[in-house]
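J.: sequence unknown, structure follows:
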């Protein structure tokens, strides 16, 4: 008998065993389906939350912040504000030649009081250079209404975070008054309202033209911060270089300023992957038990097959074919149900009480997660079928036949 015919015979025997125990085969496939479905839904949801937070916080914030070292402030009005960077041109020269710098932007930041017709709130004003800041932050896709940084080319314009705009009860086109520590004030027109999706940002973030703020503070050409965006965010060697080679500055990277979120992401990642793989392993043990019972029930058939010339490898192959069919079917349905459930979650309204501004649950539809769930589901069933079949293939057929 040729090897090709022999393999076909093994496949036919495997299919016969598979359909002879339809209930057990169905339960095994359901186990794979539930394991893969749960894995995909959890991975999609948890990584979706992480990606949302990363996009809201990190993409809207600099990777490195350069500021002046704290100095003892005098009582004169010119020094009531944050210290100004004295070596800004030298810093610019370093940033322009660093290969890892994607963009950088100067800012002048000042405390202020914002007053609308009905409300007033203390806050911080970010004076920015529109062309530079637009390379740092993609504000256009975060706009709720009005214009972005280009509106700051007009004097006396201000951009507000959506939460702050709600607190001030203003909308695009309204006027608000800005009062600075030196006593000067300025009427500003709200030219745009944006949302980064996190209230702790949208409740305080404002943008005005740097020239407007410099003129009011009598600090022409002065800046308090330089924000840097890196091509590789994890490579922050630039921070150390700036601190060691330029006097009078302090630096802070994104990990320093977002420690809580960084730690939270790591914890969520560990929990997500641990629980997800544990679910697949639990499903694998369930499949193992079902296939083990099937092998035990087929011991007599195994003895007969071995007496007519079937080898141990043939026996293992027959039961592996069953496992593979169950694994492929269960994993395919698991991927399908995982996608459908993830899609339903992504369309489910989410009420976060204004802490996080998001309409629906964030879901990450990455193809790699579906492929990982599919192949891991198949791999689990292969191992679950291999061990009991390997054990059964070593049984002496004479011993089994004597017991009949």
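T.: Good, I have the coordinates. Note that the structure is a prediction, hence the values are computed from the model and not measured.
J.: contacts and neighbour counts: CA atoms only from here.
T.: Will do.
J.: Pick out the residue nearest the middle of the protein.
T.: Centroid-nearest residue in the chain, with CA atoms, centre = their mean: residue 51, separated by 2.3 Å.
J.: same for the helix or strand where it lies, what does it pack against?
T.: If you go by DSSP states H and E, residue 51 is part of helix 22-57. With contacts defined as 3 or more CA pairs under 8 Å, 6 or more residues apart in numbering; DSSP states H and E, the packing partners of helix 22-57 are helix 259-297, helix 312-346, helix 367-393.
J.: could you redo these as JSON lines and give each row mean neighbour count and distance to residue 31?
T.: Formatted as JSON lines, the helices and strands packed on helix 22-57 follow (neighbours: other CA atoms under 10 Å; distance: least, CA to CA, whole Å):
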{"stretch": "helix 259-297", "mean neighbour count": "17", "distance to residue 31": "5"}
{"stretch": "helix 312-346", "mean neighbour count": "21", "distance to residue 31": "7"}
{"stretch": "helix 367-393", "mean neighbour count": "21", "distance to residue 31": "10"}
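J.: hmm, back to that, and after the helix holding residue 51, which helix or strand comes next?
T.: Toward the C-terminus from helix 22-57 - assigned by DSSP H and E - lies strand 64-68.
J.: picking that back up, buried sites along the helix holding residue 51?
T.: 24-25, 27-54, 56-57 (16 or more other CA atoms under 10 Å).
J.: orientation of it relative to helix 367-393 in degrees?
T.: 150 degrees (axes from the mean of the first three to the mean of the last three CA atoms, to 10 degrees).
J.: Below is structure B, check it against A:
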């Protein structure tokens, strides 16, 4: 079995696919990865050949967040969508030959190209989401698309999802159908349902991010796709951890943020105010230490699975992967959500009692101090340890076996709605 995995997005989109790739190879499958060029080193470490997609996601995100480029209007987004669909299809069509299935996530135009490839080859196509609220449901509203805010007077979720259909058709419909016509595929009248299909997969832990019923979609919740990380921690980090009480970890993963220097300084002061040491992760925000105090330490890329079990709390942006890793480690969390799925995970952390949801994306000394008091309380710590025992680690294996069964049963790409 040969499988094409496509993830056009940040590390939070790519990392779970690596977990699936490892599980697929354990079943004897051959895996081809398609992802932005930022992750070539990560994939090379697993011997996964990479087909690079587009330009650096880190550079694009940093320009957008720091304000070096203005947000593009809706017409600009449509034009870029057309370019992305065509370019992605061209990049993956050849390498997909001989594949038995395609699994895609990330940006909608790229996923549209992945589905088109699967249709042309007549092989199974699966779209995967990493958090429940990305998928249509009567239990939650849709995400807001740039330049197309949801009307404040509409509160019915089904009506909001109908508006979401209209927005996605307006933004991506012409681009996708123009490309489909160029490769002799029929047009689609509902972009979202075409990309997601009526049976998408949800790679989220059922306890941390449950799919609520009843719902219209036949969602397959596999559990989170976790890659076992066996790397040892660096010697200097081990020395810092062993030199005192467990520190508070502060990091925003693959999220650039504005005023990173001020944010790092405010975070360190807030951690110190709780009588704790600080462990700062550089990440895509390039966080750095505010001073040379021996109660602070800065790290780059490290094994979070090994680290989070040794910290007092984890302050982070609220990506699905970081939230799940901290929950699995039993570490209390403070989620400072910036965008996309992060408000959802912040709310879930608070609802489960395993941490605090920071009020908004802008971190200050006062706001983080208040959130840390909740996260560092004995009650939160005890609840985080209880919930840790409920987090599943077999999601990638479940998904790999499902994919194998689809191929063995001779399933083909679904018919376009």
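T.: Perfect, I can see it now. Remember, predicted model here, so these are calculated numbers, not experimental data.
J.: Give me the TM-score for these two chains.
T.: After superposition, the two chains reach a TM-score (TM-score structural alignment, normalised by the length of structure 1) of 0.24; 167 aligned residues with a CA RMSD of 7.3 Å.
J.: circling back: which among the helices and strands packed on helix 22-57 of structure 1 is found nearest to residue 12 of structure 1?
T.: For residue 12 of structure 1, the closest of these is helix 312-346, at 8.7 Å, according to CA to CA.
J.: Does that closest one pack against any helices or strands, and if so which?
T.: Where contact means 3+ CA pairs under 8 Å, 6+ apart, helix 312-346 of structure 1 is packed against helix 3-20, helix 22-57, helix 367-393.
J.: Need the helices and strands packed on helix 22-57 of structure 1 in CSV (columns: distance to residue 131 of structure 1).
T.: CSV is the format used below for the helices and strands packed on helix 22-57 of structure 1 (distance: least, CA to CA, whole Å):
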stretch, distance to residue 131 of structure 1
helix 259-297, 29
helix 312-346, 35
helix 367-393, 36
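J.: mind checking which of the ones you listed is nearest residue 167 of structure 1?
T.: Here helix 259-297 is closest among the helices and strands packed on helix 22-57 of structure 1 (CA to CA), at 25.6 Å.
J.: What is the distance between that closest one and the centre of its chain?
T.: 20 Å (CA atoms, centre = their mean, to the nearest Å).
J.: for it, packing partners?
T.: Counting contacts by 3+ CA pairs under 8 Å, 6+ apart, helix 259-297 of structure 1 is packed against helix 22-57, helix 367-393.
J.: was I right about residue 322 of structure 1 contacting residue 16?
T.: No. If you go by CA atoms under 8 Å, residue 322 of structure 1 and residue 16 don't touch, sitting 9.5 Å apart.
J.: before we move on, the earlier item: nearest to residue 306 of structure 1, of the helices and strands packed on helix 312-346 of structure 1?
T.: Per CA to CA, nearest to residue 306 of structure 1 of those: helix 367-393, 8.6 Å.
J.: following that closest one, which helix or strand shows up next?
T.: Later in the chain than helix 367-393 of structure 1, the nearest helix or strand by DSSP H and E is helix 397-402.
J.: buried stuff in that following helix?
T.: Quick answer for helix 397-402 of structure 1 (16+ other CA under 10 Å): residue 397.
J.: do stretch 96-116 of structure 2 as well
T.: 96, 99-106, 108-116.
J.: Stretch 301-308 of structure 1 now?
T.: So, applying 16+ other CA under 10 Å, buried residues of stretch 301-308 of structure 1: 302-306.
J.: Look at residue 314 of structure 2 and tell me its secondary structure.
T.: The three-state label given to residue 314 of structure 2 by DSSP: H, G, I helix; E, B strand; the rest coil is strand.
J.: Count the neighbours of it for me.
T.: Look at residue 314 of structure 2: counted by other CA atoms under 10 Å, it has 27 neighbours.
J.: thinking it is in contact with residue 329, fair?
T.: No. Residue 314 of structure 2 sits out of contact with residue 329 when judged by CA under 8 Å, with a separation of 10.3 Å.
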